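**Student:** this one's structure only:
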């Protein structure tokens, strides 16, 4: 049975959309990924679309979604991608495993278009790396506390390696 994963950030216009698409491809059959925002943008960020296209992943038809759309969905994992989301994330079932991946919002990057796309690609690669670590965990064999600890440890290890 597929585990449900929600990626949560502030606008659901870049990071969480990228994470949803990547996990749905890499974790097909094991995970069903979704994404939402606390204050959804009106559309997906064009630089996020372009960064994903470079890996033949099309998110251009996606739309930002509100967390409210998922209030009756039981998730196995909720992964926040920004500090605002972790601070404002509502409480969920005690069975839900939570983790925080503090990923810089590429929407705030200032620079020429070429510099922006390079930054979005860097963010996408960071998300891919984190998802690869997530997929490598023996999820079926670990209890909730151990999984949360491992997910937080992977956050610390990734920060050290940057």
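**Tutor:** Done, it's in. Note that the coordinates shown come from a computational prediction; the quantities given were computed from them, not determined experimentally.
**Student:** alpha carbons only for contacts and neighbour counts from here, please
**Tutor:** Will do.
**Student:** Confirm residue 68 sits in a strand?
**Tutor:** No. Counting by DSSP: H, G, I helix; E, B strand; the rest coil, residue 68 is not part of a strand but helix.
**Student:** distance of it from residue 8?
**Tutor:** 12 Å (Cα to Cα, to the nearest Å).
**Student:** In terms of packing, which of those two has more residues around it?
**Tutor:** Neighbour count, other Cα atoms under 10 Å: between residue 68 and residue 8, residue 8 has more, with 30 against 11.
**Student:** residues contacting the more buried one?
**Tutor:** Residues in contact with residue 8 (Cα atoms under 8 Å, 6 or more residues apart in numbering) are 16, 35, 36, 37, 38, 67, 78, 79, 80, 81, 82, 85.
**Student:** quick one: contacts of the host helix or strand of the third one?
**Tutor:** Taking DSSP states H and E as the definition, one finds residue 36 inside strand 31-37. Contacts of strand 31-37 from elsewhere in the structure, counted by Cα under 8 Å, 6+ apart, are 2-12, 16-17, 19-21, 23-24, 64-67, 85.
**Student:** let's see it at 7 Å
**Tutor:** For strand 31-37, the surrounding residues in contact (Cα atoms under 7 Å, 6 or more residues apart in numbering) are 2-12, 16-17, 20, 23-24, 64-67.
**Student:** this is the comparison structure:
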């Protein structure tokens, strides 16, 4: 199963999600990330955070959704809702859901406050990804259950 984490810039949230998902995913699952308007670089704080967490950053780069190496089965948008950020809409036939997270790249303040914004975004994404694998998603996909969409959507509103 291929999962696409999608946002606008593909520099922070979708990158954090891609790397974290691939780090904890069981065999047969693969994540990728992309942006509708990629910045062209991964935010250095995202890379530093992943490295501190022991998650590989090899091969991570900011890329467009127009050049995906594989067709996604599930598309998860991670753009935040609170800041009225425009979130891209994937037009393929994949199952789509939204797991909004505030953009840490827009954080201001002290070094500690900015780092805390990245930690919050990572923590939310990691918890949701872990819950994704703990919530019988594989069985729902195999059975083509109509409750799959609801389960995916519910993960996106969980507060951690």
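**Tutor:** Sure thing, it's come through. Predicted model only: the values in this text are computed from it and were never measured.
**Student:** Can you state the residues of the second structure onto which the top helix by length along the first structure aligns?
**Tutor:** Counting residues, the longest helix in the first structure under DSSP state H turns out to be helix 113-136. Aligning helix 113-136 of the first structure against the second structure (TM-score structural alignment) gives residues 111-134.
**Student:** Buried residues, that stretch. List them.
**Tutor:** Across stretch 111-134 of the second structure, burial judged by 16 or more other Cα atoms under 10 Å covers 114-115, 117-122, 124-126, 128-129, 132.
**Student:** how big's the offset between the strand holding residue 36 of the first structure and the second structure?
**Tutor:** Taken against the second structure, strand 31-37 of the first structure registers an average deviation of 0.4 Å after superposition, with mean Cα distance after the TM-score superposition for the first structure.
**Student:** Check which residues of whichever helix or strand comes after the longest helix of the first structure are buried.
**Tutor:** Once helix 113-136 of the first structure ends, the next helix or strand along the chain (criterion: DSSP H and E) is helix 144-161. Using 16+ other Cα under 10 Å as the test for burial, helix 144-161 of the first structure gives 144, 147, 148, 150, 151, 152, 154, 155.
**Student:** What is the nearest of those to residue 46 of the first structure?
**Tutor:** Ranked by distance to residue 46 of the first structure (Cα to Cα), those are led by residue 155 at 27.2 Å.
**Student:** The closest one contacts residue 101, correct?
**Tutor:** Yes. With contact defined as Cα atoms under 7 Å, residue 155 of the first structure reaches residue 101; the gap is 6.1 Å.
**Student:** nearest spatial neighbour of the equivalent of residue 25 of the second structure over in the first structure, skipping sequence neighbours?
**Tutor:** Residue pairing (TM-score structural alignment): residue 25 of the second structure is matched to residue 27 of the first structure. Nearest residue to residue 27 of the first structure in three dimensions, chain neighbours excluded: residue 135, at 7.0 Å (Cα to Cα, 6 or more residues apart in numbering).
**Student:** Distance of that neighbour relative to residue 24 of the first structure?
**Tutor:** In terms of Cα to Cα, residue 135 of the first structure sits 11 Å off from residue 24 of the first structure.
**Student:** what do you get for residue 153 of the first structure?
**Tutor:** Counting by Cα to Cα, the gap from residue 153 of the first structure to residue 24 of the first structure is 23 Å.
**Student:** now residue 83 of the first structure
**Tutor:** With distances taken as Cα to Cα, residue 83 of the first structure is found 24 Å from residue 24 of the first structure.
**Student:** related to what we said a few turns ago, rebuild the buried residues of helix 144-161 of the first structure as a markdown table, extending it with distance to residue 43 of the first structure.
**Tutor:** Listed next are the buried residues of helix 144-161 of the first structure as a markdown table, based on distance: Cα to Cα, whole Å:
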| residue | distance to residue 43 of the first structure |
| --- | --- |
| 144 | 35 |
| 147 | 33 |
| 148 | 32 |
| 150 | 34 |
| 151 | 30 |
| 152 | 30 |
| 154 | 31 |
| 155 | 28 |
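**Student:** Please identify which of those residues is nearest to residue 50 of the first structure.
**Tutor:** Nearest to residue 50 of the first structure among these, counting by Cα to Cα, is residue 155 at 26.0 Å.
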